[in-house]
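Chemist: Output the structure for:
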Amino acid sequence: MFVGVSGGLGLSTLAAMTAWTFTDMRMRCTIIDADFSGGGIDVLLGIEAESGMRFTDIKAPLGRLDGEALEHELLHWEGNGVLSVDPRKVRHPDWWEQQAALHALQEVNDIVVVDAGRGERIEEIALPQSAQIVVLAELSVLGLARAGVALSRGQLTASSGTALVIGVHPRALRARSERISVQDAQEYLGVPLIGEFSPIRRLGLSITQGFGIARIPKQYRYLLRSLTDALLAGEGASGDGPAAPLRQGTKAFDDRMRADPSPVDRQNSHPSDAAPGAGAVGAAEDIHG
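Modeler: Purely as a prediction, here's the structure:
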C-alpha cells in the first residue's frame, strides 16, 4: 500500500511504476486505486476512455468476489490489471466491497499494489498481515514534519512492522544546496529511507496532458529496483519471508526460484540496467528538463 502524507507528491505515479517494474519481473500484478476522495488513476495512466470495471461498479453483497472474473473485467495497462476509482461518481464503495475486491485480486496475483492517497480510511481495506506500507514523504521541513506525525501513528505500521519510506524533493527546489539530505531526513524521522527522487518535468507534462506514463524514466530505475527488492525481501513486514508469497506453479514463482533471477528488459524501461553502485535517484543530478 502506497501512502502520501501530502498531496501532489507523485504517489500514484510511483505506485504505477512500481507495478510496471513487478510486471517486467514476470510477476502477475494488479493496481488498486483506493484514493476515494481524489483518485482516478485511470486518468493519470491515460486509459480513462477504455471500457472496464471501476471500483464503483463492484457489487459484493455477500462480501466475496471471484478473482479471475474480476481481473478479466478490469482495465489493463502495461500488463497490469487496474481497478480505478471513477471520480465522476459520488458513490463511495462500502467497506465489505473494498475488502472483497482486495482479497479476490490477492488470490490471483503475485503482487497487489494499492494506491491509498493520503491514507484516509485505510482501515476499511483491512490489509492482510503480509501487507507492507510504502510512505512517500516530501524532503522539506513541512513535509518531514507531516511524515513524522504519520509514522508515529499506529495506522501506518500496525499490519506491516516498519513502513518503507521514500523521499521526494520539492518541485520548487532546483539548486542542490537547497535540498534536505537523505541523512538529515533519516535522523529526523528515525527510520532509513529506501531512496530519493526529483520530479521530472517531461514525465509530469506527459501525465497532465493525458498521455500517461510512456516509459519508466532512466533516472528512476535504480530507486524502483531498490524498492521492489525491499518489498520482496519483506523488509517492511512484521514476519519473516516475502511480503507477498509467490504462488507455486506460476511463472513468477518459477523465475524467482532460478539461480539467475534477471528480469525481462522491456523497451529499455527496466531498472536492472542502471549503473552498478549508482546512488538513489536524484543523487547523481537534479532532473528538471
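
Chemist: C-alpha from now on. contacts and neighbour counts both.
Modeler: Will do.

Chemist: Spatially central, which residue of this protein would that be?
Modeler: In the chain, the centroid-proximal residue (C-alpha atoms, centre = their mean) is residue 15; its distance is 2.4 Å.

Chemist: what about it, which helix or strand?
Modeler: Secondary structure from DSSP states H and E places residue 15 in helix 11-24.

Chemist: still on that earlier bit, pretty sure the residue nearest to the centre of the chain contacts residue 2?
Modeler: Yes. Using C-alpha atoms under 8 Å, residue 15 is in contact with residue 2, at 6.5 Å.

Chemist: what is in contact with those two at once?
Modeler: Between them, residue 15 and residue 2 share these contacting residues under C-alpha atoms under 8 Å, 6 or more residues apart in numbering: 113, 114, 115.

Chemist: Out of those residues, grab the one that's most surrounded.
Modeler: Using other C-alpha atoms under 10 Å as the neighbour criterion, residue 115 leads those with 27 neighbours.

Chemist: Would you do the same for the sequence below? I want to compare the two.
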Amino acid sequence: MNSVTAEQPPALTLVSGHRLREEVRRIAAAADRQLAEHSMPIGRYAWTEAALVILDTAAAHECAAAGYPRRAGTVLVSEGEPGADQWEAAITGGAELVLGLPAAADRLIEVFAEPASAAEGGGAVVAVVGACGGAGASTLAGAIALTASAIRFRPGTILVDGDPFGGGLDLLLGIESEEGLRWPDLVVEDGRVAAATLREALPEAAPGLRVLACGRATPDTGPTEIGPGAVRAVLDAGRAAGDLVVCDISRERGPHADQMLDGADLVVLVATPRLRSIAAARATVAHVRRRNPNQALIVREPAPGGLHGDEVAEALGLPLLAAVRAHPGLSGQLERAGLTTPRGPLRTAAESVLSLLTGDDR
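Modeler: So this is what the prediction gives:
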C-alpha cells in the first residue's frame, strides 16, 4: 500500500480486472495520485473514511450486498463504454460518477486531481474479541495497551472497555480507586468529543495510557449502557489525536460492540486450543467478518488435548499472531495489584499485534 500524503491521500481502489486495474493505475500516475488497492471484503472504516473510492461493477454489487453505507466520492469505472450492467451497479452501490476507460481518462484525471482532505491524526484502533468465556481477551487488551504506552507506539493510548458484564477494566489494571470518568459519566454532545479533553478526564493507568472503563454494576443499577454514538465519538477522537485506541469487546454483542468492530483497523480474536473454544470461535469469526474482515488470532495455552496454535488457526482460517503459554502467577498478580506492563509470552503477543498494525511483519 502506498503511503499517505497530507495533500492527497490515496484513493481506495476496488478493481479486480487486470486490464481495467492497469488502466486506473496509468491514469492515477498521470494525475500524480496514489492508490490504496484492495480486494473485497474490506473494513467499514476503510470504506467510509477514504477520501475517494474507485470501484468496478463487481465491487459495487459486493459493497451493496455487504451493507456498506452510501458515501460521497464514489466512482465506478468500466472497461469500455458503460452499459446497463454498469449503471445498475452504480445505482446499487451509490456511485456518483460512471466512467468508461480509456475514453474517459481525462475526466478521471480531473477526479484524481480534485482537492481531498487527508484523514486526521493517523491514529489506529484495534478491537480484541474473546472466542469464549475465560479466553483472556481483557488481559490481552490490557497487555496491548500497556505495551503500547511503554514503547510510545503512539502519542497516547486509550483502553476502552466494551464489556459491561466484565466487571470493569479499571479493576483489571488496579486503578479502580483513581479519579476520572467512566462510561456512565461520559456525556457526548453533537457526536463529538475533544481528544485532549477526553485524555485529561480519564484515569491514568501508566504514563500515556488512559482507561475508559464501565461503571460498577449493582443489583439495582445493572450493567453500564454504552451508546454506539458515544463509541464512535471516542474512536474518532483517538484517531484525530494520532493515538492508539484498544477496545476490549470480549464476548459482548450489540450496537456499541458493532461500532467498535466497524471502526477497528484490526480485530484480534483470542481463543484457547480446546474443541469447545474452536467451535465458539468459528461462530465469532463469521459474526466479525460481516463487519470487519481484518482479523488475526492469538491462542492462549495450555492445550489439554494436544492441539497446537497453528492447528487452531487453520481450523478458523485466520493468521496466527502468537500462541501464548500460561503465565505462572498471573492470576495472583491480577488479584493483588492488577495487570502491569507485561513480560514474556504476553508481551510477545502484544508486540505481535502492534507490529501487524504498523505492517512490520508484512
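
Chemist: Let me see the TM-score of these two.
Modeler: In this superposition the chains share a TM-score of 0.72, using TM-score structural alignment, normalised by the length of structure 1; 227 aligned residues with a C-alpha RMSD of 2.3 Å.

Chemist: quick revisit: now do the residue nearest to the centre of structure 1 against residue 47 of structure 1, distance only.
Modeler: Separation of residue 15 of structure 1 from residue 47 of structure 1 (C-alpha to C-alpha, to the nearest Å): 16 Å.

Chemist: I would like the range of structure 2 that aligns with the helix holding residue 15 of structure 1, please.
Modeler: Aligned using TM-score structural alignment, helix 11-24 of structure 1 spans residues 137-150 in structure 2.

Chemist: ok, average deviation of that stretch from structure 1?
Modeler: Following superposition, stretch 137-150 of structure 2 is found to deviate from structure 1 by 1.3 Å on average (mean C-alpha distance after the TM-score superposition for structure 1).

Chemist: contact partners of that stretch?
Modeler: With contact meaning C-alpha under 8 Å, 6+ apart, stretch 137-150 of structure 2 is reached by 128-130, 154, 156-159, 169, 172-173, 206-209, 244, 246-250, 269-270, 339-342, 346-347, 349-351, 353-354.

Chemist: Only whichever of those are buried, select them in ChimeraX.
Modeler: Buried residues among these (16 or more other C-alpha atoms under 10 Å), as a ChimeraX selection:
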select :128,129,130,154,156,157,158,159,169,172,173,206,208,209,244,246,247,248,249,250,269,270,339,340,341,342,346,347,349,350,351,353,354
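
Chemist: Filter the contacts of stretch 137-150 of structure 2 down to the ones in helices?
Modeler: Per DSSP state H, helices hold the following members of these: 169, 172, 346, 347, 349, 350, 351, 353, 354.

Chemist: what residues are up against whichever residue in structure 1 pairs up with the second one?
Modeler: Right, the one you point to is residue 172 of structure 2. Aligning on TM-score structural alignment places residue 172 of structure 2 opposite residue 44 in structure 1. Residue 44 of structure 1 sits next to 12, 13, 207, 208, 210, 212 when contact means C-alpha under 8 Å, 6+ apart.

Chemist: What's the match for the third one in structure 2?
Modeler: Residue correspondence to structure 2 (TM-score structural alignment): residue 207 of structure 1 is matched to residue 334.

Chemist: where's its match, which helix or strand?
Modeler: Counting by DSSP H and E, residue 334 of structure 2 is part of helix 330-336.

Chemist: buried ones in that helix?
Modeler: Neighbour count says helix 330-336 of structure 2 has residue 334 buried, by 16+ other C-alpha under 10 Å.

Chemist: which outside residues touch it?
Modeler: The contact list for helix 330-336 of structure 2, computed with C-alpha under 8 Å, 6+ apart, reads 172, 173, 174, 339.

Chemist: do that again at 6 Å, thanks
Modeler: Under the criterion C-alpha atoms under 6 Å, 6 or more residues apart in numbering, not a single residue lies in contact with helix 330-336 of structure 2.

Chemist: Next, report how far that helix is displaced from the centre of its chain.
Modeler: Computed by C-alpha atoms, centre = their mean, to the nearest Å, the separation of helix 330-336 of structure 2 from the middle of its chain amounts to 29 Å.

Chemist: cool, stretch 191-211 of structure 2 as well?
Modeler: Per C-alpha atoms, centre = their mean, the centroid offset for stretch 191-211 of structure 2 relative to its chain is 19 Å.

Chemist: Quote the end-to-end distance of that stretch.
Modeler: End-to-end for stretch 191-211 of structure 2, by C-alpha to C-alpha: 20 Å.

Chemist: try stretch 178-194 of structure 2
Modeler: Note: stretch 178-194 of structure 2 ends 22 Å apart using C-alpha to C-alpha.

Chemist: What residues sit buried inside it?
Modeler: Buried residues in stretch 178-194 of structure 2 (16+ other C-alpha under 10 Å): 180, 181, 182, 183, 186, 192, 193.

Chemist: swap in stretch 8-22 of structure 1?
Modeler: So, applying 16+ other C-alpha under 10 Å, buried residues of stretch 8-22 of structure 1: 9-22.

Chemist: how about the helices of structure 1, start to end?
Modeler: Going by DSSP H, structure 1 shows helices at 11-24, 41-44, 67-73, 95-108, 141-152, 182-189, 201-208, 221-232, 251-257.

Chemist: which stretches of the stretch 151-289 of structure 1 form strands?
Modeler: Using DSSP state E, counting those that start in this stretch, the strands of the stretch 151-289 of structure 1 run over 164-168, 193-197.

Chemist: which residues in structure 2 does the last one match up with?
Modeler: Strand 193-197 of structure 1 lines up with residues 320-324 of structure 2 when matched by TM-score structural alignment.

Chemist: same thing with the first one?
Modeler: Residues 296-300 of structure 2 are where strand 164-168 of structure 1 aligns, with TM-score structural alignment as the criterion.

Chemist: coming back round to it: tabulate the buried residues of stretch 178-194 of structure 2 (TSV), appending distance to residue 304 of structure 2.
Modeler: TSV is the format used below for these (distance: C-alpha to C-alpha, whole Å):
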residue	distance to residue 304 of structure 2
180	42
181	41
182	38
183	38
186	43
192	47
193	46
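
Chemist: tell me the two of those that are most distant?
Modeler: 180 and 192 (19.0 Å; C-alpha to C-alpha).

Chemist: List just the nearest of the shared contacts of residue 15 and residue 2 of structure 1 to residue 125 of structure 1.
Modeler: residue 114 (9.9 Å).
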